[in-house]
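> coords please:
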Amino acid sequence: MGPRRADDGGAAAMRVGIDARKIADFGIGTYIRGLLTALVDLGDLDYVAFAPADASLPSGVEHVVVDAPHYSVRELFAVGRAADRARLDVFHAPHYVVPFTRVPVVVTIHDLIHLHRRNPLQRMYAKTMIDRAIRKARRVLTVSETVARELACDAVVTPNGIDEVFQPANVPREHFLYVGNDKPHKNVSALVDAFTRVPDAKLVLVGAPFDRFRGRERVDVRGFVSTSELVSLYQRAIALVMPSIEEGFGLPAAEAMACGAPVITSRAAALVEITGDAALHVDDDALDDAMLRVARDETLRATMIAKGLERARNFTWKRCAMLTRDVFRSL
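Next comes the predicted model:
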């Protein structure tokens, strides 16, 4: 490894390591890609990414190859040893798994959903790792005020950003849309059941195989799609519907607003926080009525679109990066 770069004032720039092993994933991967790219664009710190050999990283990021299995004891040692060797000033864990390292740690905890898993061993693992992350980290970051309250610690809120490819377009509205995985807390069954009471429409499901819904009348299972196709689906949506029981942020809702799609969500606190008065927030038994209202009321739809576009401007990766960088600098 070469010498540390000097900034404009002649002092060595801070070296920040980031666990980027999940950079190709959905969810946390989206966070890592958006944040790391924006941090590099700010240009005043040096970044070291710990990631598999084939990882695609932003230009200018130093790459240290680490490919330990996720959620394993091995990763705690492998990532920790790599961090200790890299002469870092700060190590950023982008989710609640904090390695064994002597470097000061900043951790991002996106939500506490894993604490509510049905499997007791998974719940125990999540609680152990989250509690340890809060104890070991110099600072805890999270993505919404909702999760900050749940954490009950001195967490810094650094809201997620929206990639700039998510833009509105003047195109026909063709379908209702769901974007996300098919885990129990996403409550997709409630949406599909409610949709049976919404005539003359199509529901598109994106983000998981959704095999259990294949063959349902008027339900179009797309599974995993490219970013360009996702943008088009948002732009052509009568509404995005997110009936989640729990969320830490709800990035699809923010992306949909940026694309000019009306948004219907559950009353989950984080979704209400992120969408504000731009969305309709309803219980499961009112999902069908909300979809019908948005489909039939052009004035309501136009109001939701305008408010959503305005609200989406609050969520940029540059803002997330600036808030995160300020935390790095404070250590």
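> for the rest of this, base every contact and every neighbour count on C-alpha atoms.
Noted.
> how much space is there between the nearest residue to residue 124 once chain neighbours are set aside and residue 55?
Setting aside the residues directly before and after it, residue 124 is nearest to residue 115 in space (CA to CA, 6 or more residues apart in numbering), at 7.6 Å. Distance of residue 115 to residue 55, given as CA to CA, to the nearest Å: 30 Å.
> strands of this protein, start to end?
15-19, 46-51, 62-65, 90-93, 105-108, 139-142, 155-157, 175-179, 203-206, 219-223, 237-242, 263-265, 279-281 (DSSP state E).
> any idea which of the ones you listed gets closest to residue 326?
Across the strands of the chain, residue 326 has its closest neighbour in strand 155-157 (10.4 Å, CA to CA).
> pull the distance from that closest one to the chain's centre.
Computed by CA atoms, centre = their mean, to the nearest Å, the chain-centroid distance of strand 155-157 equals 15 Å.
> and that strand, what does it pack against?
strand 139-142, helix 145-151 (3 or more CA pairs under 8 Å, 6 or more residues apart in numbering; DSSP states H and E).
> which of these sits most buried?
strand 139-142 (a mean of 24; mean count of other CA atoms under 10 Å).
> of the helices and strands packed on strand 155-157, which is nearest residue 328?
strand 139-142 (8.8 Å).
> how about stretch 30-44: buried residues?
Residues of stretch 30-44 classed as buried by neighbour count (16 or more other CA atoms under 10 Å): 30, 31, 32, 33, 34, 35, 36, 37, 38, 39, 40.
> format those as a markdown table; extra columns: distance to residue 302.
A markdown table is the format used below for the buried residues of stretch 30-44 (distance: CA to CA, whole Å):
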| residue | distance to residue 302 |
| --- | --- |
| 30 | 29 |
| 31 | 30 |
| 32 | 33 |
| 33 | 32 |
| 34 | 29 |
| 35 | 32 |
| 36 | 35 |
| 37 | 33 |
| 38 | 32 |
| 39 | 35 |
| 40 | 37 |
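> among the residues you listed, which ones are in helices?
Among the buried residues of stretch 30-44, DSSP state H puts 30, 31, 32, 33, 34, 35, 36, 37, 38, 39, 40 in helices.
> which stretches in the chain count as helices?
28-42, 73-85, 120-136, 145-151, 188-195, 227-235, 251-258, 269-275, 287-296, 298-312, 317-330.
> let's compare: structure for the following, please.
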Amino acid sequence: MTIGDARLHPPSPHEPYARQRLKILYDASTFGSGIGSTLRGGIFRVVDRIVAEAIDDPDVDALITALSSEWASISTTLYCNQVGEPLKSRFRRGWRSLALPMSVHIRVREHLYAWEQAGRPRSLSAFFVRAAWFAAKHTIIRSPIAGSFDIFHSLFHALPPHPHLDCRARVITIYDLIPMLNPEYFTPDMVAYFKQILKSIDPLSDWVVCDSASTKRDLLRYVDIRPERVEVIHLAADPTFRRVDDEQRISDVRARYGIPDGRYLLSVSTLEPRKNLPFLLRCFARLLESDALAGVNLVLAGPKGWMSDPIYASLSDQRLKGRVHATGFVADEHLPALYTGALAFVYPSLYEGFGLPPLEAMSCGTPVITSNTSSLPEVVGDAGLMVDPTDESALCAAMRSVVDDCHLRSALSERALARAKRFTWRSCMQDHVTFYRRILDSTQKNA
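Okay, the predicted model is just below:
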């Protein structure tokens, strides 16, 4: 049976796709990176929310798998076992071992995880565990997943070979095209893998979800697929991102991350080139030099990322001494207080597929200054100040106006809260279900 075959499990004549409960298999290989880790990036958080919403949706019978690699499958199995229900019973394995029970491979992965958590100490036992993994992984091969599905939806990774799935249609989510547009921001291996993701899309039979119209436009430049096969579905901020009214909570979070008393501007992101942080630091230093930001500090919240050396080099500017505070990784539960306490959120990113941090800030009622490029105008709209991310004078003027004008801050805060309400995970999943039904209707008509 091939993908797209309408004979696979056609709807009952009394139950059209408009009402039928949909059986969706999600590739959540990204979960494999979350074993015991608090350093979970934006993609992990998005995948986590989509899967959670799908499980809660009465129109969806959601199952999950991990087909991107044998390592991802074993790691995701371990993650689901650690998290427990509802993930554990919904996981479907797509790999099998020719030599050993998969439980043995999972046990080896547990030992490797414990070794990594301990700082990778040198020991004889660690050597044997690693050797066991590298020897055993070559015995793991792809295995067809039992059962048939309406939709197979990869939430990040490349679509798998056709014979391993019994489904009516395949969908993949593309969050951005940065590895193609700016390959210099990534390792060669990362660029090569992203090219594999795009190559895995069959333009004649597969379907794509993009998180913004901007990402869709970029995708159509690199994949020769009809626009009607690509659906724009916006993401959302987690419901925990809301204004914090408890001043003590804000004070405690500031103390936890070493942020001194006084007013501050905030930027939240992984410290990497496309976030344009050296540009932000130059603008902030310029304002400090002109005494335009008396008593105002800049807080950079986020873990160190790929090619972050130029950012740390910028921090050595003597004008910034004592006025810029890099917190490192900030846990999700502390971010709302950090957003709420800020005068404004400043995000001069060069490119975003969607732009979750500005939306998180808006959900907390924090005035936003961001770039007028890629998807950011689509998300922020008229609720923030938009600037050219290469124009220092424009960003300086925006920061100064927000710092100096309390009425402007109040107006931006109100507009931010109102606009943020348009983006919810519930509506995101409803849009997915509508898209799934359209796909299935189209497949049925073309059979």
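> picking up where we left off before, residue contacts, the residue nearest to residue 124 of the first structure?
Residues in contact with residue 115 of the first structure, defined by CA atoms under 8 Å, 6 or more residues apart in numbering, are 122, 123, 124, 126, 127.
> coming back round to it: quick check: which of the helices and strands packed on strand 155-157 of the first structure is nearest to residue 229 of the first structure?
Closest approach to residue 229 of the first structure among those is made by strand 139-142 (29.1 Å; CA to CA).
> can you find the partner of residue 338 of the second structure in the first structure?
When the first structure is aligned by TM-score structural alignment, the residue opposite residue 338 of the second structure is residue 233.
> surely that match and residue 176 touch.
No: look at residue 233 of the first structure against residue 176 with CA atoms under 8 Å: they stay out of range, at 9.2 Å.
> grab the nearest non-local neighbour of residue 253 of the second structure.
Residue 253 of the second structure's closest residue in space is residue 334 (CA to CA, 6+ apart), at 6.3 Å.
> what's the burial count for that neighbour?
17 (other CA atoms under 10 Å).
> what does residue 110 of the first structure give?
23.
> residues contacting it?
For residue 110 of the first structure, the contacting residues are 95, 142, 143, 147, 248, 249, by CA under 8 Å, 6+ apart.
> for residue 372 of the second structure, see how far away whichever residue in the second structure pairs up with the first one is.
What that stands for is residue 95 of the first structure. Aligned counterpart of residue 95 of the first structure in the second structure: residue 156 (TM-score structural alignment). Applying CA to CA, the value for residue 156 of the second structure to residue 372 of the second structure is 26 Å.
> and if you look at residue 269 of the second structure?
The gap separating residue 269 of the second structure from residue 372 of the second structure is 18 Å, by CA to CA.
> likewise residue 433 of the second structure?
For residue 433 of the second structure, the distance to residue 372 of the second structure (CA to CA) stands at 31 Å.
> can you check residue 79 of the second structure too?
The value you get for residue 79 of the second structure to residue 372 of the second structure, if CA to CA is used, is 39 Å.
> just residue 354 of the second structure next, same as before
Distance of residue 354 of the second structure to residue 372 of the second structure, given as CA to CA: 13 Å.
> just residue 276 of the second structure next, same as before
Relative to residue 372 of the second structure, residue 276 of the second structure is positioned 13 Å away (CA to CA).
> just checking, residue 271 of the first structure touches residue 247?
Yes: here residue 271 of the first structure reaches residue 247: they are 6.8 Å apart, a contact under CA under 8 Å.
> of the two, who's got more company?
residue 271 (28 against 22).
> what's near enough to touch the equivalent of the more buried one over in the second structure?
In the second structure, the residue matched to residue 271 of the first structure (TM-score structural alignment) is residue 376. By CA under 8 Å, 6+ apart, residue 376 of the second structure lies in contact with 352, 354, 355, 370.
> if we use 10 Å, what do you get?
Residues in contact with residue 376 of the second structure (CA atoms under 10 Å, 6 or more residues apart in numbering) are 212, 214, 347-356, 358-359, 370, 386.
> go on, residue 51 of the first structure?
18-24, 57, 63-68, 79.
> now swap in residue 429 of the second structure and tell me
Counted by CA under 10 Å, 6+ apart, residue 429 of the second structure has contacts 49-54, 56-57, 60, 233-235, 435.
> in the first structure, what residue corresponds to it?
Under TM-score structural alignment, residue 429 of the second structure pairs with residue 321 in the first structure.
> swap in residue 198 of the second structure?
Aligning on TM-score structural alignment places residue 198 of the second structure opposite residue 130 in the first structure.
> chain neighbours aside, what residue packs nearest to its match?
Spatial nearest neighbour of residue 130 of the first structure, chain neighbours left out: residue 96 (5.5 Å); criterion: CA to CA, 6+ apart.
> residue 161 of the first structure contacts residue 311, correct?
No: proximity of residue 161 of the first structure to residue 311 does not meet the contact threshold set by CA atoms under 10 Å, at 11.9 Å.
> list residues touching both of those two?
What both residue 161 of the first structure and residue 311 touch, as defined by CA under 10 Å, 6+ apart, is the set residue 254.
> which of those two has more neighbours?
The residue with more neighbours, out of residue 161 of the first structure and residue 311, is residue 161; 25 against 18, by other CA under 10 Å.
> from residue 29 of the first structure, how far out is that one?
Per CA to CA, residue 161 of the first structure is found 13 Å from residue 29 of the first structure.
> do the same with residue 238 of the first structure
28 Å.
> between these two, which has more neighbouring residues?
For residue 238 of the first structure versus residue 29, neighbours defined as other CA under 10 Å are more numerous around residue 238 (27 against 16).
> just checking, that one touches residue 201?
Yes: counting by CA under 10 Å, residue 238 of the first structure does reach residue 201; the two are 9.3 Å apart.
> which neighbours do the two share?
Counting by CA under 10 Å, 6+ apart, the common neighbours of residue 238 of the first structure and residue 201 are 174, 175, 176, 291, 292, 295.
> touching, residue 93 of the first structure and residue 107? I think so.
Yes: between residue 93 of the first structure and residue 107 there is a contact under CA under 10 Å: 4.6 Å.
> mutual contacts of these two, please.
Both residue 93 of the first structure and residue 107 are contacted by 18, 133, 137, 140, 141, under the criterion CA under 10 Å, 6+ apart.
> for these, give me CSV that also has distance to residue 84 of the first structure.
Below are these laid out as CSV (distance: CA to CA, whole Å):
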residue, distance to residue 84 of the first structure
18, 13
133, 18
137, 15
140, 20
141, 22
